[in-house]
Each structure stands twice: as structure tokens, then as C-alpha cells.
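No sequence on hand, only this structure:
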């Protein structure tokens, strides 16, 4: 730079300085509201709260089944027995099979049945006496006293003096189907008629006709009120012993 240029620069600088110092001291300054003044006071850094860890990949994000206890619904105040399930320990056993084919019974059973029917068909009630079992397993028949003669007891149940009505009942009963009761126990027996092992409420129309061949309609109505068959029945053990010929439930 030449000398003349430097001199002009110095002169220009001095003139600018003089003009600034000659400005009035009462130059207005802008006013600021308190809200416009920024707080420059240093503050300690805020303590950061650690964020909760995210779910582990592969794990089920839903709460476990046992995380919250489940309160069962209260039982109804009035229970309907028809909707409640039957207790297996107290439920009734299924009805035994009704058998019409005598060949399905053991041979000793078939033999004793034929002997009883032949004696009944003879018309002489005394023909039954040799077929009764004696001793501790004697044939059970309706006796008024333990010492009573079984034939005399049967005559006393008959509507005639000779006991022929009882013989007719024996033939009718042994001509029906039969059931096997108390299987596998000391009381096991093949029983005639099968009504002794089946609910009367479950009888078909055909079976009701079979029942009416043994008893009257009035007897059937009475049995239905009581819920079971209560007329004469015959039981023969699997080894061919005549176990009982009795009447009642």
C-alpha cells in the first residue's frame, strides 16, 4: 500500500471515531420484560430415571396365567339336580341283559329249570319237594315259621287247597325271559321273570304285555307306584341249586 492510501485510511478511521463519540448519551435502550430474560443460572444436570428393560425376545409378553388369582363364580343359591352330574360312586348300575334263549344259561341251570317246570305241569305240588335245597343253603320260600313245611307254606299262599295256583304261577314265571343278577358274588343267580332286574318304567309295550300275563292290571299299577316288581320270582344258582321261590321286592 502507498503512503497516500495509508494516510487516507487513518483519516477515515479517525473521522468515524469522532462521529461515534459525538453521539448523545441519552440514546434510548430497548426494554425487556422479565419473561423475556433468559435464566442463565447454571443448574445441575437432571438425574435420569433408568427406563424399564424391554421384553426379552422370544418370551411371551402377556402375563402368566397364575400372575393374577382367579376368583371362581359363586354357586347358585338354588341347585337344579337335573343339571348336576351324577356322582359315579352313587350312580345306578346299568340294567342287566334280558335273556330269552335258555341255551345261554349254564347246563345245571337249564336242568333245574326243566325239573321245576315238569313238576309244576304234573299238577301235584308234592313233586316240588325233592327239588328244594336243604341245609345251610336251603331254598328260600315264604314261611310263616322256620319249622313250617315248605309244601304246606306254598299251599297256604295258593288260592286253592291243593296249591295248583302256585304251580301255574311257577309255569308262567319260568316261561318268561330271565336275567343274571349279582354276577361274580356268592348271591349270583339266574332269575325269572326278568322284571325282577329291570325298572318297570323302562318296559316296552311288548314287555308290559308279558308282565300282564303274570299279574293283573291293578297289580301293575300298584307296582309302578312302588317302583319295582314285587310278585313271585324264581332263582337258580350257576351250579344248578334252586336258591329261592319267593314273593316281594
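Great, that's in hand. In this text the structure is predicted, and so the values were computed from the model without any measurement.

Please count neighbours and contacts with C-alpha atoms only from this point.
OK.

Residues touching the host helix or strand of residue 179, excluding its own?
Per DSSP states H and E, residue 179 falls inside strand 179-181. Contacting residues not belonging to strand 179-181 are listed as 96-99, 187-194, 197 [CA atoms under 8 Å, 6 or more residues apart in numbering].

try this one next to it:
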């Protein structure tokens, strides 16, 4: 039975569409460029190059060309300057202050210094006894193998039996300026002579003359070889207590 004209026309039309339309659609699919899958950044509306203009970001994401692995973080913290706290000075040494004018000493220190000067000028070593510290805070008398009694100890090192040579030395020492050591601490002390806390190589000519009133030029040479002043010295605390009368370094 021959097909009808309508059916034959429909069949031919379908055949043409299959022969023409199919290949065209297939060719278009082959030539369409492949697109990589979207990243999370692209889904949020950002492009893959976002942030690459930041040199720090590029540096942080750098890879080792040999291994392809991320490079380790830089040891230099670029924000260290901004994040750093106030500078801390690790140095704990407290500079020594030289006081040449007795009027600038604290009142308790001035009072004891005057009392020591008056006792020494009297020629009676026993007048030093009331000025010594008590059992709780004794005055350190370190001058060789001194007896337990500090006054007898002072007499034992004097060139005369009455201790007057030491009294004269005390007068000379207290006539110089004082060095304030450990300022602002519980051990704050005023030390005579100030040479005890100053480099002998840095003394001015007038200071050297003042030092020669206490020791000889030969003694100063020996002190420089030793490394500093090592003759007698007197220490008074900031609250006016006699802390020590010692010799040596």
C-alpha cells in the first residue's frame, strides 16, 4: 500500500532535519571551549585574580618551583613594628650620682655627716660610739682582723694608740663629695669619698689634687693597677644611719 502524500512529506521533512540539524548541533558542542568548574570565590562573585594585586598576598602564596609546595612563612613579621609594645630597657644598672655640695644631701644624711665630722675633729675616738648602728643594723667595720668592739678595731689600725690618725683620715674623706649609689632602692647609700665610685683615670686635675689629700701619688698608681680606689670609705644610708667604715674594694 502506498503511503499518503502527507505522511510521505512528513517523513522527508524529519529525515532532512535529522541529516542537517543533528550534525550542526554536534559540531557546535565540539567547538565550545571547556570551562573549569567554579570555585567558592567565583560563586561569591569574586574573580580568581582578586587579591593578587597585594604583594604580601602574592608572597604568602608563593610556591617552591622545584617541589611545587608552598614556601615557608617569612621569619620577619611585617607587622612587628605596628604591634610592638613600648621599648624595654634591659639594662638594670643605676648610674652613680656625684654630690659635691653637702647642702644637697638629705637632712638625715647631713645630720650624721656633721656628727661624724665633729666626733673626728674632737680627737676622742669614743665619740664615734653613739653614732654606730645598733644590733639590728650594725655598722660594718671591715678593716683587717679587727676586734669585735668597733672602736677597738679603729684603734688597732691607727698609727697611734688613740686612733687619732684614723680620725684624721675620716675628716679628709668626709671633706670630699659623696657618691649616691643604688638610688631609689632600699640599699640607697651615700659613699665618701666619691672616688670610690669613679674611675681614677677620668679624674680632673682638681679632683686628683683632692685625692692626693687622702692618699699619696704612689698609692694612686697602685690603685690604678688594682682597678679602682681601695682606701677607706664611709657609707651613710638615706635615712641617716652609719652603714660602714671599710677599706679595700
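Looks like it arrived, so ask away. Predicted model only: the values in this text are computed from it and were never measured.

Tell me how the two chains score on TM-score.
Counting by TM-score structural alignment, normalised by the length of structure 1, the TM-score of this superposition works out to 0.63. Behind it: 193 aligned residues with a CA RMSD of 3.5 Å.

re earlier: check the offset of the strand holding residue 179 of structure 1 from the chain's centre.
What separates the centre of strand 179-181 of structure 1 from the centre of its chain is 27 Å, taken as CA atoms, centre = their mean, to the nearest Å.

and after that strand, which helix or strand comes next?
Later in the chain than strand 179-181 of structure 1, the nearest helix or strand by DSSP H and E is strand 189-192.

how much does that following strand stray from structure 2?
Relative to structure 2, and after both are superposed, strand 189-192 of structure 1 has an average distance of 0.7 Å to its aligned residues, where the measure is mean CA distance after the TM-score superposition for structure 1.

which helices and strands does that strand pack with?
For strand 189-192 of structure 1, the contact count by 3 or more CA pairs under 8 Å, 6 or more residues apart in numbering; DSSP states H and E identifies strand 179-181, strand 233-236 as packing neighbours.

Can you say which of those strands is nearest to residue 131 of structure 1?
strand 233-236 (11.3 Å; CA to CA).

With structure 2 overlaid, how far apart is that closest one on average?
Average distance between strand 233-236 of structure 1 and its aligned residues in structure 2, after superposition and using mean CA distance after the TM-score superposition for structure 1, equals 0.6 Å.

Quick check: the gap between the closest residue in space to residue 182 of structure 2 that isn't next to it in sequence and residue 55 of structure 2.
Sequence neighbours aside, residue 188 is the residue nearest to residue 182 of structure 2 in space, at 4.7 Å (criterion: CA to CA, 6 or more residues apart in numbering). The gap separating residue 188 of structure 2 from residue 55 of structure 2 is 56 Å, by CA to CA, to the nearest Å.

of the two, who's got more company?
It is residue 188, of residue 188 of structure 2 and residue 55, that has more neighbours when counted by other CA atoms under 10 Å, with 16 against 10.

from what I can see that one touches residue 238, true?
Yes. Using CA atoms under 8 Å, residue 188 of structure 2 is in contact with residue 238, at 6.1 Å.

Assign a three-state SS to residue 223 of structure 1, would you?
The three-state label given to residue 223 of structure 1 by DSSP: H, G, I helix; E, B strand; the rest coil is helix.

Give the closest residue to it in space, chain neighbours not counted.
Nearest residue to residue 223 of structure 1 in three dimensions, chain neighbours excluded: residue 229, at 5.8 Å (CA to CA, 6+ apart).
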